[in-house]
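> Here is the input, now give the coordinates:
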Amino acid sequence: MTDTRREARARRRAQHHGLRLTKSRTRTSTDPRFSSYWLVEAQTRGLVAGGEWGWDLESITDFLDAFEVEA
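Below you'll find the predicted structure:
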């Protein structure tokens, strides 16, 4: 599966749980946040996953897998 499709799928899964998947807007490849993702609660905009520097897409999907098991 391509990264674009994986990202779209992760966005749909997050939305299903009331979360929003956000991606770093930085275009500087040396920035630690380059190509990083965060999960944010849609209503309160509170950070759910990703921490200060964000996670890669695989870590986000792993988190969503665990989140769905707990829910």
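
> use CA for all of it now, contacts and neighbours both
Will do.

> how about the helices in this structure?
3-16, 57-70 (DSSP state H).

> would CSV of those with distance to Thr22 and mean neighbour count be doable?
Below are those laid out as CSV (distance: least, CA to CA, whole Å; neighbours: other CA atoms under 10 Å):
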stretch, distance to Thr22, mean neighbour count
helix 3-16, 8, 15
helix 57-70, 11, 14
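
> Alongside the first, I'd like the structure of this one:
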Amino acid sequence: MPQPLNIPGKRVRMTKWIHGRLCVARVEVEAVVPDEDPSEPCLEPATVKWLDELQRLADAGNVDALEQHGEVFVRRSA
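This is a model prediction of the structure:
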């Protein structure tokens, strides 16, 4: 998980889902509710980049790498 910046506000944990063709991953990220606009939690740039990397792993079907970051659910045919 990326290191947070010093954005003033309350730190909260959020669940994000990464959808790939073969799998779906659930990861926990840290968000911040800014003091200046507490209407909703925001993701910091480093967290967004990390989620982009996880999306690339999901798109490539790299389940083993995704499992290092969260819970992975593999799609199976009926």
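
> quick one: TM-score?
Scored against TM-score structural alignment, normalised by the length of structure 1, the superposed chains reach a TM-score of 0.26; 37 aligned residues with a CA RMSD of 4.2 Å.

> follow-up on the earlier one: need the helices of structure 1 in TSV with distance to Val40 of structure 1, can you?
Shown next, in TSV, are those (distance: least, CA to CA, whole Å):
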stretch	distance to Val40 of structure 1
helix 3-16	9
helix 57-70	11
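
> Nearest to Glu41 of structure 1 among the ones you listed would be which one?
Judged by CA to CA, the one of the helices of structure 1 that comes nearest to Glu41 of structure 1 is helix 3-16, at 9.1 Å.

> list the helices and strands that closest one packs on?
Packing contacts for helix 3-16 of structure 1, counted by 3 or more CA pairs under 8 Å, 6 or more residues apart in numbering; DSSP states H and E, involve strand 19-23, helix 57-70.

> want to throw the ones you listed into JSON lines with distance to Thr4 of structure 1?
Output for these, formatted as JSON lines (distance: least, CA to CA, whole Å):
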{"stretch": "strand 19-23", "distance to Thr4 of structure 1": "12"}
{"stretch": "helix 57-70", "distance to Thr4 of structure 1": "10"}
